[in-house]
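Q: what follows is a predicted protein model with its sequence.
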Amino acid sequence: MEGDACLASFIDRGSVESHRYFLARRTVLEMLRDRGYAVPAEDIDLSLAQFRSIYGQEPELQRLRISAYLRDNCTEKVLVLFCGPAPVTLPLLRVIIASVEIEISRLILILEQKPTASAREAIKSLPYKAETFQIEELLVNVTKHVLMPTHQILSEEDKQSLLKHYNVKENQLPHMLASDALARYYGLGPGSVIKVTHIGDDIGQHVTYRCVI
């Protein structure tokens, strides 16, 4: 039946594993771009079919790794590693870290299981900034939600101008926790200030500022 054939065209006949890695990797690439890293647009725009033709139905984790430099500072390099389904224990973490280049300034680990307590402590003690995300957090880009307002990260200069203009200290601004999904997406630490622009039929345009704590 023609109708059945049309519906069948929407069925994903590939592996769930490859689909999850495709979605997570695309979100990571968008996240790096939004943080100011140089990421090729063609990598972000890769379709699921193209992804599978390159990486297969069961992608090798080593091939999924991503590295990029900041657009305005070629000495700042980030490395993204997918850790796979195995429990992230201290021995596994040591194997992963052994494969990391010395010259990176930031490491992002994509996990499928929560790390053990000893592994978490080891991550904190690394000589470069290290972040972890569960793969489920990256299947959807939180900044693309239809109800999400526009977020703009203020430069240090703009932040100081804002504080001076309103004669306030940063701790007097509304807060955003460093554990907030938006703060984690942009890689923000304490003291970062975000301009939040809400647009709606009932309120028009409304701007607020939030400081990460």
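A: Thanks, I have the structure now.
Q: from here on, just use CA atoms for contacts and neighbour counts.
A: Noted.
Q: what sits against L79?
A: By Cα atoms under 8 Å, 6 or more residues apart in numbering, the residues touching L79 are 65-68, 100, 104, 106-108.
Q: all helices of the protein, in order?
A: 2-8, 16-34, 41-44, 48-55, 61-64, 90-98, 117-124, 156-166, 181-186 (DSSP state H).
Q: now render those as TSV, adding distance to I203 and mean neighbour count.
A: Converted to TSV, the helices of the chain look like this (distance: least, Cα to Cα, whole Å; neighbours: other Cα atoms under 10 Å):
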stretch	distance to I203	mean neighbour count
helix 2-8	41	9
helix 16-34	27	20
helix 41-44	34	12
helix 48-55	39	14
helix 61-64	43	12
helix 90-98	49	14
helix 117-124	43	15
helix 156-166	22	13
helix 181-186	23	18
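Q: so which of those helices is nearest F82?
A: helix 61-64 (5.8 Å; Cα to Cα).
Q: what subset of the contacts of L79 is buried?
A: 65-68, 104, 106-108 (16 or more other Cα atoms under 10 Å).
Q: right, and P190 touches R184 too?
A: No - using Cα atoms under 8 Å, P190 makes no contact with R184, being 11.3 Å away.
Q: now I104: closest residue in space, sequence neighbours ignored.
A: Of all residues not flanking I104 in the chain, K77 sits nearest, at 4.9 Å (Cα to Cα, 6 or more residues apart in numbering).
Q: how close does that neighbour get to R71?
A: 10 Å (Cα to Cα, to the nearest Å).
Q: these two: who's more crowded?
A: K77 (17 against 14; other Cα atoms under 10 Å).
Q: contacting residues for the more buried one?
A: 67-70, 103-106.
Q: how close does it get to V16?
A: From K77 to V16 the distance is 31 Å (Cα to Cα).
Q: likewise L109?
A: 21 Å.
Q: likewise F22?
A: Where V16 is concerned, F22 sits at a distance of 10 Å (Cα to Cα).
Q: one more: P190?
A: Taking Cα to Cα, one finds P190 at 37 Å from V16.
Q: cool, and L139?
A: Taking Cα to Cα, one finds L139 at 12 Å from V16.
Q: ditto for D4
A: From D4 over to V16 (counting by Cα to Cα), the distance is 23 Å.
Q: what do you get for R52?
A: For R52, the distance to V16 - Cα to Cα - is 11 Å.
Q: do T132 as well
A: 22 Å.
Q: what's the answer for L173, then?
A: 43 Å.
Q: could you do E2 as well?
A: On the measure of Cα to Cα, E2 and V16 end up 27 Å apart.
Q: try this one next to it:
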Amino acid sequence: MSSVEAEVTRLYRVRRTVLEMLRDRGYVISDTSADDLGMTAAEFENNFTASGYSRDSLTMFKQLRANAGEQIYVFFPRDVKLGKAAVDEYKRRLTNEGVARAIIVLQGPMTPSANKAVGEMEPAVRLELFLENELLINITKHVLVPQHEVLSDTEKAALLARYKLKDSQLPRVQKKDAVARYYGLTAGQVMKITRPSETAGRYCTYRLCVG
């Protein structure tokens, strides 16, 4: 396999994981459309080749199923090492379009100034950073990873009321945890984790996102 073929295969896998991640977060993603998860590897190769192998052609724009006003971009930067100028350009685009959230799929590390610029954008604009290597597989499909579900604010309030707890009394999960990142958790959100049990069939635990 040539280096170009390897890159195309790699990006196809990364793209699928990103789409699955967005679907699991509640964004409108089709399992059958050729624009989403229905795209075959051959179709992806044809499209990517026709674009001149432009990573800009991989840009995604999706809406939350429960609220079309909540939108997200996914960017695939051309530069192997993302710099501040590119981050500033993303910020201008997001600000101009009124989009407050984006994912950047990185080929490699960012420059220190770019990393600083990302931090300075929060909380007005949230940029989530993933390396391509982190998205080659969907970690939530691993046999050792139990079922995860992010609770809504209403579900969180009901949980705390049922057990007469404050959220600070829940076990914690760091925002940088791999599964927390997959679901895009922010501090204060609660994740429900369902595991199989030999005696009870299954049991649930809850984790508060911190950090």
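A: Cool, got the structure. Quick caveat, the model's predicted, so the values are computed rather than measured.
Q: would you turn the buried ones among the contacts of L79 of the first structure into CSV with distance to E30 of the first structure?
A: What follows is those, written out as CSV (distance: Cα to Cα, whole Å):
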residue, distance to E30 of the first structure
R65, 15
I66, 12
S67, 13
A68, 12
I104, 20
R106, 16
L107, 16
I108, 14
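Q: return the member of those residues nearest to L46 of the first structure.
A: When these are ranked by distance to L46 of the first structure (Cα to Cα), I66 comes first, at 14.4 Å.
Q: contact partners for the residue mapped onto I137 of the second structure from the first structure?
A: For I137 of the second structure, the aligned position in the first structure is V140, judged by TM-score structural alignment. Applying Cα under 8 Å, 6+ apart to V140 of the first structure gives the contacts 23-24, 27.
Q: excluding covalently adjacent residues, which one is nearest to A119 of the first structure?
A: Nearest non-adjacent residue to A119 of the first structure, counting by Cα to Cα, 6+ apart: L90, 4.5 Å away.
Q: so the one you found touches A122, yeah?
A: Yes - counting by Cα under 8 Å, A122 is a contact partner of L90 of the first structure at 7.4 Å.
Q: what span of the second structure is stretch 16-31 of the first structure aligned with?
A: Counting by TM-score structural alignment, stretch 16-31 of the first structure corresponds to 6-21 in the second structure.
Q: average distance between that stretch and the first structure?
A: Superposed on the first structure, stretch 6-21 of the second structure shows a mean distance of 0.8 Å to its aligned residues (mean Cα distance after the TM-score superposition for the first structure).
Q: residue in the first structure matching V190 of the second structure?
A: Checking TM-score structural alignment: V190 of the second structure goes with V193.
Q: give me the nearest residue to its match, chain neighbours excluded.
A: C211 (4.4 Å).
Q: tell me, how many residues neighbour the one you found?
A: By other Cα under 10 Å, neighbour count at C211 of the first structure equals 23.
Q: what lines up with it in the second structure?
A: Looks like C211 of the first structure aligns to L208 there (TM-score structural alignment).
Q: please apply the same query to K159 of the first structure.
A: By TM-score structural alignment, K159 of the first structure lines up with K156.
Q: if we can go back for a sec, now render the helices of the first structure as TSV, adding distance to V146 of the first structure.
A: As requested, these are exported to TSV (distance: least, Cα to Cα, whole Å):
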stretch	distance to V146 of the first structure
helix 2-8	26
helix 16-34	16
helix 41-44	20
helix 48-55	23
helix 61-64	29
helix 90-98	37
helix 117-124	34
helix 156-166	27
helix 181-186	15
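Q: right, and those - which one's nearest D201 of the first structure?
A: Here helix 181-186 is closest among the helices of the first structure (Cα to Cα), at 24.0 Å.
Q: how about stretch 74-86 of the second structure: buried residues?
A: 74-77, 82-84.
Q: also stretch 169-188 of the first structure?
A: 170, 175-178, 182-188.
Q: reformat these as a markdown table; add distance to S118 of the first structure.
A: Listed next are these as a markdown table, based on distance: Cα to Cα, whole Å:
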| residue | distance to S118 of the first structure |
| --- | --- |
| E170 | 34 |
| H175 | 31 |
| M176 | 28 |
| L177 | 25 |
| A178 | 22 |
| L182 | 27 |
| A183 | 25 |
| R184 | 22 |
| Y185 | 25 |
| Y186 | 26 |
| G187 | 23 |
| L188 | 25 |
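Q: returning to that earlier point: who touches both of P190 and R184 of the first structure?
A: What both P190 of the first structure and R184 touch, as defined by Cα under 8 Å, 6+ apart, is the set A178.
Q: what's the counterpart of L64 of the second structure in the first structure?
A: With TM-score structural alignment as the criterion, L64 of the second structure matches L70.
Q: tell me who's in contact with its match.
A: 36-38, 76-77.
Q: one more time with 10 Å, if that's ok
A: 32-33, 35-39, 76-78 (Cα atoms under 10 Å, 6 or more residues apart in numbering).
Q: one more: Q152 of the first structure?
A: Taking Cα under 10 Å, 6+ apart, we find Q152 of the first structure in contact with 193-197, 209.
Q: and N138 of the second structure, by the same measure?
A: N138 of the second structure touches 13-14, 16-18, 20-21, 179, 182, counting by Cα under 10 Å, 6+ apart.
Q: what's near enough to touch the aligned residue in the second structure for E170 of the first structure?
A: With the correspondence set by TM-score structural alignment, E170 of the first structure lines up against D167 in the second structure. Taking Cα under 10 Å, 6+ apart as the criterion, D167 of the second structure is in contact with 156-157, 159-160, 188-190, 207-209.
Q: this completes my enquiry, with thanks.
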